[in-house]
Each structure stands twice: as structure tokens, then as C-alpha cells.
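In: Curious how this folds, go ahead:
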Amino acid sequence: MAVVITSGVIDTKVMGYDVAATIQESGYKVGDVATDFSLKNIDGKMVSLSDYKQAKGFIVIFTCNHCPYSVAYEDRIIAIDKKYKELGYPVIAINPNDTETYPADSYENMIVRAREKGFTFPYLFDEGQKIYPQYGATKTPHVYLLKKEGPRNVVRYIGAIDDNHKDASKVKNHFLEDALQALLHNKKIENTYTRAIGCSIK
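Out: As a prediction, the model looks like this:
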């Protein structure tokens, strides 16, 4: 089902799941070129998209430690990273939250959480909250799928990972994976926007 955009509003339902969303006035839209960044990883090293010379693109996910939605998706994010980084699309996770408001999302606690869960991907700290407003992220988790096109990283999908944060076994629509499969097979992404479901960025 194609996404229909009318007066800045995306209206569609996929198998009963309401993915209506208002396009953010600020931040990236599908088709925009995402600028690179340099953020500190949990190992203390700075990470940029340009570090990944062989990547075909990136799965940028804004997430955090404390949000129950983010916690519910951690195992799925690990599985997606393991599967798709081998195909050229690694996960790059970014914690966008203000740690004074939510100390549970501190850099130190990010290190602990990543170790506990065995994160297989970079978990970067958006110090000063400079990157998430560029993207227009509003939730944790909030996904931005980027495709390398020459020297550019072009936004090809924005929104949710899938349609059921509560139970992975009951997911009917794998929005992110459907978009990834379309890119890998040079096909059109049918749903380029879905409504991100999660905690508001603090």
C-alpha cells in the first residue's frame, strides 16, 4: 500500500495498523540528505557515518535506557543489526535524552546497559542534544533508514520498527525490515513513513 500525502499529513492503514502521521515541520523528510556526525560511543571512541566505508547505508535509531518501548525493542534491534550489517546496513543507535532530566540515560548507564544486553552496534551519546533535532526525531525508538548514494546519505524511511512493541511474536508489519528488503532488491519502498511509537525525547 502506497503512502498518500495530503496537506503535509500521511494517511494510510496497513492491515489495521494506523500509521497516520504528521510530517515534522523541522528535521529530515524522506529524500533529504542526512549530514554526518561525530558522537561518542560507549567505548569512548568517536563514531561517524564516514567511518563505514563499505556500508550501503545505515539504520539510525534514536533510543535510550529508561523508556519501556526502547527496552522492549532491544532484542529486535540486536537481531536486525546482526542480520543487516552483513548486508551493508549496520545499526547506529543514538541516545538523545537530557541526562539531567533522566539520569538513567547517562553515558555511564549507557555503558552498563549495552554490556548487560550485549549490544552488537554502536550506542552513541548525543551530548548537547545537537543531532536529534536535525533528524526531527520525537520518540524513542525513532528510526531513520539511510541509503548511500555516492557521497550522500539519503533518508529513505522514517518511523517505527514494526507494529507491535509489546510482543514480537505478534508483529504483523515489519516496517523497517520491509524497507530494508526493498532497498536490497532495488525496489520501491511502499511505506516510507510510519508513526513512531515510544516515549517522547526528554
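In: hey, let's count contacts and neighbours off CA atoms from now on
Out: Will do.
In: show me the contacts for the closest residue to Asp162 other than its chain neighbours.
Out: Closest residue to Asp162 apart from its sequence neighbours, by CA to CA, 6 or more residues apart in numbering: His174 at 4.5 Å. Contacts for His174 (CA atoms under 8 Å, 6 or more residues apart in numbering) come out as 161-163.
In: repeat that for 10 Å
Out: His174 makes contact with 160-164, 168, 180, according to CA atoms under 10 Å, 6 or more residues apart in numbering.
In: To check against the first, give me the structure of this:
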Amino acid sequence: MAATPPVCDFDWPAPDFTLPATDGRTVSFADVAGPKGTLVMFICNHCPYVLAVLDRIQRDARDLVSLGIGVVAISSNDADAYPKDSFDNMTALAEERGFVFPYLYDEDQSVAAAYGAVCTPDFFGFNANGGLQYRGRLDASGRNAAHEDMRRELFEAMKQVADTGRGPADQIPSMGCSIKWKGKV
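Out: Take a look at the predicted model:
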């Protein structure tokens, strides 16, 4: 089922987390925070919205890191009900696609709940002080990737955050598959 997150609550403080990563480390918000800001993405392995733009997510993550933005992805889906989203399958996807960011597993879904994550993909862009500045979409893609020359909304917003500490006033929310909460299949 498609879901859409709420608009950006500017300066809302980033909740901390410490989660296992597919590369064997345990990673916290402080570990991934960049000197100019941090992008926290909620994604998963099976969502067609995520799969349609995974190459673009990789591209933007790589470009944002070069601007001083830390990037991390978190999967919070119920892997018992959606086995493609299991930690083993997350590890395989991260290796197969050569993720340029840590891919973390929120098995008890407490981090998704703390962030108020609604869908996959769901993007939370924070400034260097940990205040929320972006809660929008990657670009105009939906279940299918839009044209290659499509405006890079997430990248442009996070570049603005890196340059000024503030996100754009106008943001279009992301859309994707709803988070698969335990006990709600």
C-alpha cells in the first residue's frame, strides 16, 4: 500500500540510534553524521519504489558525501512477514549493489517509530546541528524511475543544507510502500 509522509517539521531534533550494519559494524547517528549534515533514509529490499530509484539513491549519496553530508540507510520492515527484507538479504543487496553508505537493520522497529517513518523510501535530512531540514522526495519518480534529466530534489535540498544550514521552504513529500509494522500484516 502506498503511503506519504507528513511535511518537514523544521529543526525537529534527530533521534539517536545504534543499530547493526550489513558490514558487521554497529553504527550510531554520531558515527554517520557529516560535518555539514546527515541524511537518514528508510528503505528496504522489496519495495518497488525503492528498487526503481536505488541507482539514483546511490548517485546522490555519493555526491552528498563529497559535500560533507553523512548518509545512512535503515530497513525497519517486519522480516518475518516480508522475508526479502531479512538481515541476510539486506547484506546481500548491499554487497551486490556496492552501497556507499551503511545499511542498518532496525529489527524492533523502534528507530522507525522514533523518526515517524511512514514509507520506503522516506528521507530525513538534518543540518550539522541535527535539526530536520528536509522531509521530501528523491525526485519525481514513483514506482518507475523518472527520466534521467529529472530535477534532483533531495540532492539540491541537501546541498542547500550543506551550504546554509537550512532546507528549502517548499518540499514535496516522498511516496512509497508503507513501513511493514509487526503485527499489522
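In: how about the residue nearest to Asp162 of structure 1, what's its match in structure 2?
Out: In structure 2, His174 of structure 1 lines up with Arg152, judged by TM-score structural alignment.
In: rewinding a little: so which of the contacts of His174 of structure 1 is the closest to Asp18 of structure 1?
Out: Asp163 (9.1 Å; CA to CA).
In: before we move on, back to that, of the contacts of His174 of structure 1, buried ones?
Out: In the contacts of His174 of structure 1, burial by neighbour count holds for 160-164, 180, counting by 16 or more other CA atoms under 10 Å.
In: which one among the residues you listed gets closest to Ala93 of structure 1?
Out: Distances from Ala93 of structure 1 to these, taken by CA to CA, are shortest for Ile161, at 13.0 Å.
In: Please tell me I have it right and that closest one contacts Ala196.
Out: Yes: the pair Ile161 of structure 1 and Ala196 qualifies as a contact (CA atoms under 10 Å) at a distance of 8.0 Å.
In: Touching both of those two, which residues are there?
Out: Common neighbours of Ile161 of structure 1 and Ala196 (CA under 10 Å, 6+ apart) are 141-143.
In: coming back round to it: give me the subset of the contacts of His174 of structure 1 lying in helices.
Out: Leu180 (DSSP state H).
In: could I get the contacts of His174 of structure 1 as a markdown table with distance to Gly31 of structure 1?
Out: Formatted as a markdown table, the contacts of His174 of structure 1 follow (distance: CA to CA, whole Å):
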| residue | distance to Gly31 of structure 1 |
| --- | --- |
| Ala160 | 18 |
| Ile161 | 19 |
| Asp162 | 21 |
| Asp163 | 23 |
| Asn164 | 27 |
| Ala168 | 29 |
| Leu180 | 15 |
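In: What helix or strand is the residue nearest to Ala33 of structure 2 when sequence neighbours are not counted located in?
Out: Nearest residue to Ala33 of structure 2 in three dimensions, chain neighbours excluded: Gly70, at 4.9 Å (CA to CA, 6+ apart). Per DSSP states H and E: Gly70 of structure 2 is located in strand 69-75.
In: That strand aligns to what range in structure 1?
Out: By TM-score structural alignment, strand 69-75 of structure 2 lines up with residues 89-95 in structure 1.
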